[in-house]
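Asks: fold the following, please.
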Amino acid sequence: MDKRLVEPKSVSTTRLVKSEDLNHHGTLFAGRTAEWFVESGFIAAATIVNPKSIVCLQIHGLYFSQPAKPGEILSFVSKVVYAGKSSLVSYIHVIKEGQTEPFVSGFITFINVNEETKATPHNIEIVPISETDKELYEKAKSLKR
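Replies: Have a look, this model is predicted:
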């Protein structure tokens, strides 16, 4: 089967930090952030392959440079930046409304599976165009899975 060539395309989801999302310090709970982070990466992967055939294998770092506070609006921007034989790696970064630099970033590896949940080839090849996408491609390629 021929490979399907795909350029990285950003997908954005937006979240409002509410009181039920907070930790004991009154800032966004890392567990809630991880949930939204994985969901965002999944949505990017689901734009390329059937969402019913994707499972999360690994979160490669979830780096926080500052806390998020109640009432802040967060944009989760994700895109698939690398494809292995059966894997897809999404890069996700999170930006607070009114800011330009991400305060959270990282990668997630998803696996394309069949009905028996066995890894199966997806025949996708990611073709990075921009310099940023080329850098993300190389970083994702070097991740330990």
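Asks: make it CA atoms for all contacts and neighbour counts henceforth
Replies: Fine.
Asks: which of the helices or strands spans the nearest residue to residue 44 once chain neighbours are set aside?
Replies: Leaving out its chain neighbours, the residue that sits closest to residue 44 by CA to CA, 6 or more residues apart in numbering is residue 79, at 5.2 Å. Per DSSP states H and E: residue 79 is located in strand 73-83.
Asks: ok, residue 25 next?
Replies: Using DSSP H and E, no helix or strand contains residue 25.
Asks: kindly report the same for residue 42.
Replies: Per DSSP H and E: helix 30-46 holds residue 42.
Asks: pull the residues that contact the helix or strand just after that helix.
Replies: Moving toward the C-terminus from helix 30-46, the next helix or strand (DSSP H and E) is strand 54-64. Here strand 54-64 makes contact (CA atoms under 8 Å, 6 or more residues apart in numbering) with 34, 38, 42, 45-46, 103-113, 143, 145.
Asks: out of these, list just those in strands.
Replies: 104, 105, 106, 107, 108, 109, 110, 111, 112 (DSSP state E).
Asks: okay, the third one and residue 12: tell me how far apart.
Replies: I take that to be residue 106. Distance of residue 106 to residue 12, given as CA to CA, to the nearest Å: 15 Å.
Asks: contact partners for residue 91?
Replies: For residue 91, the contact set (CA under 8 Å, 6+ apart) comprises 41, 78, 79, 80, 81, 105, 106, 107, 108, 136.
Asks: I'd like the structure of this one too, to check against the first:
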Amino acid sequence: MTQLIFPSDTNHHDTMFGGKLMEYMDKAAAIAAMRHARMRVVTASTDSLDFLAPIRVGEVIEIEAFVTWTSRSSMEIYVSVTSENLYTGSRTVTVTAFFTFVGLDEHGKPAPVPGVQPESELERSLYISAPGRHQLRKKRKQDRILDR
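Replies: The predicted structure follows:
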């Protein structure tokens, strides 16, 4: 996904609203999840959302998302945002995050999703480390349920 950042996308510092960027990231992650599973999906969680550099008005952002790992019905999607100054050509990775989506059957219930075959070095690295992140998410969810 590619977007040009306009003044209406930015705050009083002329940098992009984080919430607006998260919306774009969620959409890109949803598309990646649906392409992978070929079914309806819903966002289950977002974590490790790291803002590394500001995105300024007039820059272009490119959002890339791919499925890193799957469990029975859930998919971990890595999303990376790169900003580009169109006048200088300077490119900067500005935000990264992990999203979890769940595949749904025709009744809206969790459904099995296909596995992942990592190809690039980055994909292999994220695939290998994904089970640890999955366990942390499960623990975090369980802790929140117990806190109620």
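Asks: so which of the contacts of residue 91 of the first structure persist in the second structure?
Replies: With both residues aligned by TM-score structural alignment, their matches' CA atoms under 8 Å, the contacts of the contacts of residue 91 of the first structure that the second structure also has are 41, 78, 79, 80, 81, 105, 106, 107, 108.
Asks: neighbour-wise, which one of those residues leads?
Replies: residue 80 (34 neighbours; other CA atoms under 10 Å).
Asks: which element is the spatially most central residue of the second structure on?
Replies: With distances taken as CA atoms, centre = their mean, residue 79 lies nearest the centre of the second structure, 3.7 Å away. In the assignment (DSSP H and E), residue 79 of the second structure maps to strand 74-84.
Asks: tilt between that strand and helix 18-37?
Replies: Angle of strand 74-84 of the second structure versus helix 18-37, following axes from the mean of the first three to the mean of the last three CA atoms, to 10 degrees, is 130 degrees.
Asks: quick one: distance of strand 74-84 of the second structure to the chain centre.
Replies: Here the centre of strand 74-84 of the second structure is set off from its chain's centre by 4 Å, with CA atoms, centre = their mean, to the nearest Å.
Asks: name the residues of it that are buried.
Replies: Across strand 74-84 of the second structure, burial judged by 16 or more other CA atoms under 10 Å covers 74, 75, 76, 77, 78, 79, 80, 81, 82, 83, 84.
Asks: make sure the third one is actually in contact with residue 70.
Replies: So that's residue 76 of the second structure. Yes: shown here, residue 76 of the second structure and residue 70 form a contact pair, counting by CA atoms under 8 Å, at 6.2 Å.
Asks: burial check on residue 34 of the second structure, number of neighbours?
Replies: 18.
Asks: what's it aligned with over in the first structure?
Replies: In the first structure, the residue matched to residue 34 of the second structure (TM-score structural alignment) is residue 46.
Asks: so how far is the strand holding residue 79 of the first structure from its chain's centroid?
Replies: Distance, centroid of strand 73-83 of the first structure to centroid of chain: 5 Å (CA atoms, centre = their mean).
Asks: quick one: it aligns where in the second structure?
Replies: Taking TM-score structural alignment, strand 73-83 of the first structure hits residues 60-70 over in the second structure.
Asks: now the aligned partner of residue 92 of the first structure in the second structure. Nearest residue, chain neighbours left out?
Replies: Using TM-score structural alignment as the criterion, residue 92 of the first structure maps onto residue 79 of the second structure. For residue 79 of the second structure, ignoring the flanking residues on the chain, the nearest one in space by CA to CA, 6+ apart is residue 65 at 4.4 Å.
Asks: got a list of what the one you found touches?
Replies: Contacts of residue 65 of the second structure by CA under 8 Å, 6+ apart are 25, 28, 29, 32, 77, 78, 79, 80.
Asks: repeat that with 6 Å
Replies: 28, 29, 78, 79 (CA atoms under 6 Å, 6 or more residues apart in numbering).
Asks: of those, closest to residue 136 of the second structure?
Replies: Taking CA to CA as the measure, residue 136 of the second structure sits nearest to residue 78 out of the contacts of residue 65 of the second structure, at 16.0 Å.
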